[in-house]
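>>> quick check, what structure comes out for this input:
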Amino acid sequence: MKSALSSCAGPAARNVYWHAGGVADEARAHQFGHAPLTLWLTGLSGAGKSTLAYALEKRLYETCQRCAVLDGDNLRHHLNHDLGFTEADRTENLRRAAEVARLMNDVGLIVVTAFISPLRADREMAREIIGADRFVEVHVCTALDVCEARDPKGLYARARGGQIPQFTGVSSPYEAPAAPSLRLDTGAMPLQAATAALHAHLSAWLDTRQPETVR
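Next up is the predicted model:
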């Protein structure tokens, strides 16, 4: 059991206590037939992160694997609607997302995220929150010129026109992962092939952590 103050922060820390649940992680893994993890998809806007995430979700659903997608734009419509795009707000956006992913992992789900998450420090923060043993970083490494040619939301055109300040890849840096678990270039491979590669990578990871009773 965690101590009363082990992970609390803020003015209410002295009055907040951790309440441990009664269902062990191993029990959930046995029930679901797979261990939990978070696939953290990072890459430029237009790289194909959300498309890949939802394609993988459909594939996992069809094989009765419990999963959920956390999409950056979707979270900003609700949970993170109060945040802007300053560096501090972007960090807080990812902190909240990582905390949600951790909670979902704690109940046994596979979580697939789709966030630009341009800074290595922020992705490392997410890894620490979720736990290194559940965090799998995937770089959707589609080239900037391909992403900009797609421009599915019209964001690059607006950024080039000065309408969107601090836009990743144009006026704000993207720090590519130095050693991601997997790299996928959706400019060089079709969606079906990229989804299959992502699914195979996930399956290989899960195989090494399969509950004994379902091996």
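
>>> CA only for contacts and neighbour counts going forward, please
OK.

>>> now do the same for residue 112: helix, strand or coil?
Secondary structure assignment for residue 112 (DSSP: H, G, I helix; E, B strand; the rest coil): strand.

>>> residue 86 versus that one, what's the distance?
Going from residue 112 to residue 86 by CA to CA, to the nearest Å gives 25 Å.

>>> looking at the two, which has the bigger crowd around it?
Under the neighbour definition other CA atoms under 10 Å, residue 112 and residue 86 were set side by side, and residue 112 has more, 25 against 11.

>>> report the contact partners of that one.
When contacts are counted by CA atoms under 8 Å, 6 or more residues apart in numbering, residue 112 is found next to 38, 39, 40, 41, 53, 57, 67, 68, 69, 70.

>>> what about it, distance to residue 37?
Between residue 112 and residue 37 the distance, using CA to CA, works out to 8 Å.

>>> what do you get for residue 186?
Distance check for residue 186 against residue 37: by CA to CA, it reads 23 Å.

>>> closest to residue 28 out of the contacts of residue 112?
Of all these, residue 67 has the smallest distance to residue 28: 13.4 Å, by CA to CA.

>>> skipping adjacent residues, who's closest to residue 183 in space?
residue 139 (4.8 Å; CA to CA, 6 or more residues apart in numbering).

>>> show me what contacts that neighbour?
Counting by CA under 8 Å, 6+ apart, residue 139 has contacts 41, 42, 43, 176, 177, 180, 181, 182, 183, 184.

>>> another for comparison:
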Amino acid sequence: MNKNLTWHEASIGKEEYRRKNGHQSGVLWFTGLSGSGKSSIANQLNKVLFEKGIQSYLLDGDNVRHGLNSDLGFSEVDREENIRRIGEVAKLFADSGTIVLSAFISPYQKDRDLVRASIPEGDFIEIHVDCPVEECEIRDPKGLYKKARNGEIKGFTGIDAPYEKPLQPELVLDSKTYSVESCTEQVWKLLQDKKWVT
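Now for the predicted structure:
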């Protein structure tokens, strides 16, 4: 880091934003295979939070790669940098009193652990959207599994690139068995149990 840089303390901090908003802030990190339902669940939860007057924001993997991370590919190094950047953005939103919903495959445990370590304890919730790759292939909403099987996409998570399931997530959602609405309710209950919302 440049030695000429100095951290500037803001006059309004996270606790002031939380008091103003009337709820906790932090990062909900949805991880799982492509097609597991991460984005659908995060979108539904974001809608619920919005309707309840809770300050929230959704960061979605595909959308972020259209702008902030448009210069990154899908090598292991680029995936690591993708998640590092998202972690930093999510932390900024959380500091503003916002509940951040991050929906990213984020296949490597070490990358998710680095994001967790960069955020104050208790402000990061890892949610594993667990769905077998066979079911994700059947769904294949973007046609990516078919392309990966045909060799059109290399290094595709779950096919020829690994996905490391979370070791100790705060919540596991069985998205093969349960609907988007049911999974959303499970996350909402967790937020209530942790007193992020009332």
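
>>> make TSV out of the contacts of residue 112 of structure 1 and add distance to residue 28 of structure 1.
Converted to TSV, the contacts of residue 112 of structure 1 look like this (distance: CA to CA, whole Å):
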residue	distance to residue 28 of structure 1
38	16
39	19
40	22
41	25
53	23
57	20
67	13
68	16
69	19
70	21
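
>>> alignment lookup: residue 114 of structure 1 to structure 2.
Pairing criterion TM-score structural alignment: the partner of residue 114 of structure 1 within structure 2 is identified as residue 103.

>>> show me the strands in structure 1, by range?
Under the criterion DSSP state E, structure 1 carries strands at the ranges 37-42, 67-71, 110-114, 135-140, 182-184.

>>> now distance to residue 124 of structure 1 too, for those, in JSON lines please.
What follows is the strands of structure 1, written out as JSON lines (distance: least, CA to CA, whole Å):
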{"stretch": "strand 37-42", "distance to residue 124 of structure 1": "11"}
{"stretch": "strand 67-71", "distance to residue 124 of structure 1": "18"}
{"stretch": "strand 110-114", "distance to residue 124 of structure 1": "15"}
{"stretch": "strand 135-140", "distance to residue 124 of structure 1": "10"}
{"stretch": "strand 182-184", "distance to residue 124 of structure 1": "16"}
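
>>> out of those, which gets nearest to residue 167 of structure 1?
Closest to residue 167 of structure 1 of the strands of structure 1 is strand 37-42 (CA to CA; 15.2 Å).

>>> the inter-axis angle of the closest one versus strand 135-140?
30 degrees (axes from the mean of the first three to the mean of the last three CA atoms, to 10 degrees).

>>> next, name the residue at the spatial heart of structure 2.
Centroid-nearest residue in structure 2, with CA atoms, centre = their mean: residue 102, separated by 2.5 Å.

>>> from residue 148 of structure 2, how far out is that residue?
The gap separating residue 102 of structure 2 from residue 148 of structure 2 is 25 Å, by CA to CA.

>>> likewise for residue 176 of structure 2?
22 Å.

>>> now do the helices in structure 1.
25-32, 49-62, 72-77, 87-106, 120-130, 144-150, 155-160, 191-207 (DSSP state H).

>>> quick one: average offset of the fifth one versus structure 2, please.
Superposed on structure 2, helix 120-130 of structure 1 shows a mean distance to its aligned partners of 1.0 Å (mean CA distance after the TM-score superposition for structure 1).

>>> so what secondary structure elements neighbour that helix?
Contact analysis of helix 120-130 of structure 1 by 3 or more CA pairs under 8 Å, 6 or more residues apart in numbering; DSSP states H and E lists helix 87-106 as its packing neighbours.

>>> again, only this time at 10 Å
Using 3 or more CA pairs under 10 Å, 6 or more residues apart in numbering; DSSP states H and E as the contact criterion, the neighbours of helix 120-130 of structure 1 among helices and strands are strand 37-42, helix 87-106, strand 135-140.

>>> how about the first one?
Counting contacts by 3+ CA pairs under 10 Å, 6+ apart, the secondary-structure elements packed against helix 25-32 of structure 1 are helix 87-106.

>>> the same query, at a cut-off of 7 Å, please.
Secondary structure elements in contact with helix 25-32 of structure 1, counted by 3 or more CA pairs under 7 Å, 6 or more residues apart in numbering; DSSP states H and E, are absent; no helix or strand qualifies.

>>> tell me the buried residues in that helix?
Residues 28, 29, 30, 32 are the ones in helix 25-32 of structure 1 that count as buried (16 or more other CA atoms under 10 Å).

>>> now for the first one: what does it line up with in structure 2?
When the two structures are superposed using TM-score structural alignment, residue 28 of structure 1 falls opposite residue 17 in structure 2.

>>> cool, residue 53 of structure 1 as well?
Aligned partner of residue 53 of structure 1 by TM-score structural alignment: residue 42.

>>> look up the closest residue to that match, ignoring the ones flanking it.
Once chain neighbours are set aside, the closest to residue 42 of structure 2 by CA to CA, 6+ apart is residue 101, at 6.2 Å.
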